[in-house]
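>>> This is a predicted model, with the sequence first.
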Amino acid sequence: MLPDEGTVQVQLVVGGPREEGRRELSVYARGGGSGSWTCHARGVLSVGDEASGSGDLSAWPPVGAETVDFAGTYERLAGIGLAYGSAFRGLRSVWRRGEEVFAEAELPEGASTGRLRMRPALLDVALYAWLACADGAGDGVRLPFVWSGVSLHAAAAAASVVRVRLAPDGDGGLSVAVADAAGMPVVSVDALVMRPVREAEFPVPAGAGESLYRGEWVPAELRV
């Protein structure tokens, strides 16, 4: 949990190459700039083969899909502890076809993709389509927990507008396909497992929120 005051340091550690060029990746964080590092995530990086992505998103809007009214979704999520700023409010349209969910998302005006080939905030926005179709809050906010088979297909500059397809993978997760405005694959995920999380489960890092300012009593000379 990011504190209202103070800092949280984040460290990404990439290991040396192992079999078939794979590298281990670990994500650590600590609060207040001191103390021990806590590992929050681990993964494996590798160079994959050229792939076309999962799903054809060239036909748009998706044929046979019904429009979903997602008005009030951001307010509903804020009410259960998941409030988003302007950079994460780029959901423009949502459709549903059976168990499949489709969406169109874009970066807000003035936001830059920089040197990134896929801006993380835009990928995060794409997943809101699934939350928009969820029935109520359930047992907590469902957030991404385990990613498997993540592939980056975009070879050029990052897209500011994307098309998304989300579908159950049969094992309790979701398959994710992201394409640009022309339907060309950008990112695909073989399986994404989402887990219910409550706000109380996020501990505030030790030392976070401590101000650099301190109150101090200084004797004053009384003058008449």
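That came through fine.
>>> going forward, measure contacts between C-alpha atoms and count neighbours the same way
Noted.
>>> Name the residues of the longest helix along the chain that are buried.
Ordering each helix of the chain by length in residues (DSSP state H) puts helix 120-132 first. Buried residues in helix 120-132, defined by neighbour count with 16 or more other C-alpha atoms under 10 Å: Leu122, Leu123, Asp124, Val125, Ala126, Leu127, Tyr128, Ala129, Trp130, Leu131, Ala132.
>>> In addition, the following structure is provided for comparison:
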Amino acid sequence: MEAAGLADAGHPLLGAAARLAGGTGPLFTGRISARSHPWVADHRVARAVLLPGTAFVDLALHAGGQVGRPVVDDLTLREPLVLPDGGAVDVQVLVTDDGGASGTLTVHSRPATATDDNGDEDAGWTLHASATLTGHAAGAGQPADTRLTEAWPPPGAAAVDVSAFYDTMADRGYDYGPAFQGLRAAWTDGDAVYAEVALAALPGGAGAAPVPQADGSRYGLHPALFDAALHALVLAGGRQAGPSPDPAEGSDAVRLPFAWSEVALHRPGGLAARVRISPVPGSQDAVRVEIADPAGAPVATVGSLVLRPVAAASLGSRRFHDALHHVDWTVLPPAPATGDTGRQRWVVLGPDPLDLLGALTRAGGRPGGGPPGGV
């Protein structure tokens, strides 16, 4: 890697990093598939495997930390990243830092080894997320709510039965596998929801044993654990109720994380966490998310998170294996021998620089006429 002028990216979803000339970097690259990161296959929404929005946030936090911009001031998810069945996507994370108070970040992907019809290796890139990175942001970095650090569960909060939670979610289009079934317990107290989440044993590759839970320590906050923390949104009620579809948005609508603000990571997330989700004052849609470790020490804060509805059918249309068309040659059985080439029909498609039409005519063929005998 060093011989190619690249460095270790330092993140499990990324393979290499390069400093671009002119001080505009760094650029991080990686390749993601259900084979290389089997736990991703458990994040299935409307029958499509999506890279969770929390993965984009963790990538942004990691990249920002490399350039002294550890806070994600805002991040917008512009397009879901649908992983192709049996295939992989190449990912590029670019940080542009002009030396000012903030930097910008973009995340692009394309099907692995994709080119356009002219062999252009720059073809097929999709912008999935853009973000602004800062050294600090108002509200970011504040300690988690004190009720996460005091007696647990929070005194006076009402327990919520979550035993059938993921069965209900599956009925709504969120068919999460074991790696994303991390919600263990929940309580409500007014508009606030408290929850316990844990990182399940992550699936290994084909024929392999599950990856140890310690894999979570390789991330700032493992996307599966972070995603499980957001599942408590469903219990919050109102418009900020996370993945719960709203009939007004369409019978097949699913709600996905869209806009993140003031996201700060205080320490690596580990294997389990306490969570508090509460409405942002003055907003009907945004919620604040606070995450602490099992002892109550702050792990991460999200100043504001907004979700948006996405038509379930549109996720299927974004699948790479449906979007890319390939030419295939179908061999047809030979026409029965008649001894009369004049009774066979031949068709010449497109320009005819070799004068095939004339050759067929001179050989006794009947282009465009007679019963079908060949093409």
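Right, received. Where do you want to start? Only a predicted model underlies this, so the values are computations on that prediction, with no experimental measurement involved.
>>> circling back: what is the longest helix of structure 1 packed up against?
strand 91-97, strand 100-106, strand 161-168 (3 or more C-alpha pairs under 8 Å, 6 or more residues apart in numbering; DSSP states H and E).
>>> how far apart are the last one and its match in structure 2?
In this case it means strand 161-168 of structure 1. Comparing strand 161-168 of structure 1 with its match in structure 2 after superposition yields a mean distance of 0.4 Å (mean C-alpha distance after the TM-score superposition for structure 1).
>>> which bit of structure 2 covers that strand?
The alignment of strand 161-168 of structure 1 onto structure 2 (TM-score structural alignment) covers residues 272-279.
>>> Quickly find the element holding the aligned partner of Gly15 of structure 1 in structure 2.
Mapped onto structure 2 by TM-score structural alignment, Gly15 of structure 1 lines up with Thr96. Thr96 of structure 2 is part of strand 88-97, with elements assigned from DSSP states H and E.
>>> Kindly report the same for Ala177 of structure 1.
Going by DSSP H and E, Ala177 of structure 1 is part of strand 174-180.
>>> Show me what that strand is in contact with.
53-55, 57, 159, 161-169, 185-193 (C-alpha atoms under 8 Å, 6 or more residues apart in numbering).
>>> Now the element after the strand holding Thr96 of structure 2, going C-ward?
strand 102-111.
>>> Show me what that next one is packed up against.
Against strand 102-111 of structure 2 (3+ C-alpha pairs under 8 Å, 6+ apart) you get strand 88-97, strand 126-134.
>>> Any idea which of those strands gets closest to Pro333 of structure 2?
Closest to Pro333 of structure 2 of those is strand 88-97 (C-alpha to C-alpha; 36.1 Å).
>>> Please name every helix or strand in contact with the closest one.
strand 27-33, helix 53-66, strand 102-111.
>>> just to revisit the earlier point, redo the buried residues of helix 120-132 of structure 1 as CSV? Include distance to Thr7 of structure 1.
Listed next are the buried residues of helix 120-132 of structure 1 as CSV, based on distance: C-alpha to C-alpha, whole Å:
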residue, distance to Thr7 of structure 1
Leu122, 25
Leu123, 25
Asp124, 23
Val125, 25
Ala126, 28
Leu127, 28
Tyr128, 28
Ala129, 31
Trp130, 32
Leu131, 30
Ala132, 32
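>>> picking up where we left off before, mean shift between the longest helix of structure 1 and structure 2?
Relative to structure 2, helix 120-132 of structure 1 is 1.1 Å off (mean C-alpha distance after the TM-score superposition for structure 1).
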